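**Q** sequence unavailable; structure follows:
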């Protein structure tokens, strides 16, 4: 590809790094099973998702308890939707920062699925990440229930469900768009071309990702309670095991996976112009005389 396609920053720009497109990950990489770094990454995804669910579910339940007039609370006592959104976004920021260098800091099957679609990770790694994330979510919710069983059961265990008054179609659309926003941010913040151009971006990458989670929660908590993370929805649903929660649970898997797929296609074929690079259609033929 022509060097002019690599954005440098203009005349007099600071020193730059040479940029090379990383090779796509193999579909099935059996060599990973012989590497400790592979198992360390899986453990990191498990622990990060456990901590994520533990903190956010505790926050959701605590807010419900503090604002419940039957429990001696009042409307202004809890952190409210804004506070809950900050906790979700803040935890993602912290956990992505802590685990990005070990596992990539996915903490979300939708993110893992998007990374697999763009060939950044192998199928084997993607499957084991998703399993680790779901088990971590289960353990995180189970830990909250163990510590606060009565409140956990009474206030629904922080499980996602479609809010009364909204259709399944609306809920599905909200989850698709919300996950697209998250994955769009993840791809943009971790883009290797940008990292080669702007060396400070990898340090700041967790910040826009966490802020995207915060913004999506602000917009969608009133509709679905905000899923955009199938492991988070699955863990809470299994531990509370309520029929109303399970009735529309498919939305919190189908929506994020569709949103992740659209974001991956947009990133790969529009932002990175993979198809154009393959056929060289940006190279115009010189005029003939």
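**A** Received, thanks. If you're wondering where the values come from, they're calculated on a predicted model, not measured in any experiment.

**Q** contacts, neighbours, all on C-alpha from now
**A** OK.

**Q** what's the first helix or strand after the helix or strand hosting residue 48?
**A** Using DSSP states H and E, residue 48 maps to helix 36-66. Using DSSP H and E, the helix or strand that follows helix 36-66 in sequence is helix 80-99.

**Q** which positions in that following helix come out as buried?
**A** Buried residues in helix 80-99, counted by 16 or more other Cα atoms under 10 Å: 80-81, 83-99.

**Q** can you spell out which helices and strands pack onto the very next helix or strand once past that helix?
**A** Going down the chain from helix 80-99, the next helix or strand is helix 109-117, by DSSP H and E. Packing partners of helix 109-117 (3 or more Cα pairs under 8 Å, 6 or more residues apart in numbering; DSSP states H and E): helix 123-147, helix 168-189, helix 230-240, helix 251-266.

**Q** use this one as the comparison:
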């Protein structure tokens, strides 16, 4: 009989040091109350995160700040810090599909839990965006496109019309990939690694993630000089919520055109970070030595299939 490749191991997620989930397509997770509690927390925390994020952007753009982009980046540091700390003990505080996707590839989170997390994050983003749209005046939401992730101009932030230009698809994809890669690389090498987590702790770790995202927002919103580009999303859930809500509003010109960039870029970066983490693990020797990452399991699956075929042929002989 073929041996069971689903084993348990220990590791740390953001904000907690708990046991690894059973890696593999283990549908028993669907009957685990702890999993559903974590999924619920991801839903609520992502809804709060998106609600505060959109409200911050609208308040800064409407408030007449001399440098609204700088204020947006600064406030997001505290938003991310607090939301991750709130969700960390229960779910690990992912709040981002690309972080969950990378956690699945590196063996931190099981595939079933990862899929549930991503669904919860996406729905939570839609709910948070809808709440903002229900509170603020319709004109304000449409004027600033509900702080959605955009590639084209939506409203003048500066008076210089020459800066109102469209961001090309190739440029936007490269931007999403690079900034998401920087975020994930820092998060996994500094925060998620078990031994580094012992140094940073449950309070400093979320702050480091918030500081990283705030820095990436500050750079990406200003380095192109194009106000039509809203900066690197680095979070597909944060981008899908306002888009869905805007498409449901009347007299809205919002469309899915170019939105795939805000998914493909971060997920592609997550794949590369997972490969690096697998090839050159920092201190994460448990996953590497036990060979429980997804790449090793895929190879094991093919080898097991070949072994079964060989046994069948031998029996036939």
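**A** Alright, I've got the coordinates. Note that the structure is predicted; figures quoted are calculated from it, not measured.

**Q** okay, and the helix holding residue 48 of structure 1 goes to which residues in structure 2?
**A** Aligned by TM-score structural alignment, helix 36-66 of structure 1 falls on residues 33-63 of structure 2.

**Q** same check, this time on stretch 92-109 of structure 1
**A** Stretch 92-109 of structure 1 covers residues 80-97 of structure 2 once aligned (TM-score structural alignment).

**Q** how far is that stretch from where the chain is centred?
**A** Offset of stretch 80-97 of structure 2 from its chain centre (Cα atoms, centre = their mean, to the nearest Å): 11 Å.

**Q** go on, stretch 183-202 of structure 2?
**A** On Cα atoms, centre = their mean, the centre of stretch 183-202 of structure 2 falls 16 Å from the chain's centre.

**Q** ok, now stretch 32-39 of structure 1?
**A** How far stretch 32-39 of structure 1 lies from its chain's middle: 23 Å, per Cα atoms, centre = their mean.

**Q** identify each buried residue in it, please.
**A** In stretch 32-39 of structure 1, counting by 16+ other Cα under 10 Å, buried: 38-39.

**Q** what's the answer for stretch 242-257 of structure 1, then?
**A** Buried residues in stretch 242-257 of structure 1 (16+ other Cα under 10 Å): 245-246, 248-249, 251-257.

**Q** who touches it?
**A** Identification of contacts with stretch 242-257 of structure 1 by Cα atoms under 8 Å, 6 or more residues apart in numbering yields 110, 113, 159-162, 168, 171-176, 178-180, 227-230, 233-234, 237.

**Q** for it, measure first residue to last.
**A** 23 Å (Cα to Cα, to the nearest Å).

**Q** Serialize the helices and strands packed on helix 109-117 of structure 1 to JSON lines and add fields for distance to residue 55 of structure 1.
**A** Listed next are these as JSON lines, based on distance: least, Cα to Cα, whole Å:
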{"stretch": "helix 123-147", "distance to residue 55 of structure 1": "8"}
{"stretch": "helix 168-189", "distance to residue 55 of structure 1": "20"}
{"stretch": "helix 230-240", "distance to residue 55 of structure 1": "12"}
{"stretch": "helix 251-266", "distance to residue 55 of structure 1": "20"}
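
**Q** of all those, which lies closest to residue 35 of structure 1?
**A** helix 123-147 (12.0 Å; Cα to Cα).

**Q** average gap between that closest one and structure 2?
**A** For helix 123-147 of structure 1, the mean distance to aligned residues of structure 2 following superposition is 0.5 Å (mean Cα distance after the TM-score superposition for structure 1).

**Q** for the closest residue to residue 126 of structure 1 other than its chain neighbours, which residues are in contact?
**A** Distances taken as Cα to Cα, 6 or more residues apart in numbering place residue 112 nearest to residue 126 of structure 1, at 5.9 Å, with adjacent residues excluded. Neighbour list for residue 112 of structure 1: 106, 126, 129-130 [criterion: Cα under 8 Å, 6+ apart].

**Q** redo those residues as JSON lines? Include distance to residue 139 of structure 1.
**A** Converted to JSON lines, the contacts of residue 112 of structure 1 look like this (distance: Cα to Cα, whole Å):
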{"residue": "106", "distance to residue 139 of structure 1": "17"}
{"residue": "126", "distance to residue 139 of structure 1": "20"}
{"residue": "129", "distance to residue 139 of structure 1": "15"}
{"residue": "130", "distance to residue 139 of structure 1": "14"}
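
**Q** please tell me I have it right and residue 210 of structure 2 contacts residue 73.
**A** No - using Cα atoms under 8 Å as the test, residue 210 of structure 2 is too far from residue 73 to be in contact (9.7 Å).

**Q** buried ones among the contacts of stretch 242-257 of structure 1?
**A** By 16+ other Cα under 10 Å, those give 110, 113, 159-162, 171-176, 178-180, 227-230, 233-234, 237 as buried.

**Q** and stretch 50-57 of structure 2, how far out from the chain's middle?
**A** How far stretch 50-57 of structure 2 lies from its chain's middle: 16 Å, per Cα atoms, centre = their mean.

**Q** so what touches it?
**A** Contacting residues not belonging to stretch 50-57 of structure 2 are listed as 72, 75-76, 79, 125, 128-129, 131-132, 146-147, 238, 241 [Cα under 8 Å, 6+ apart].
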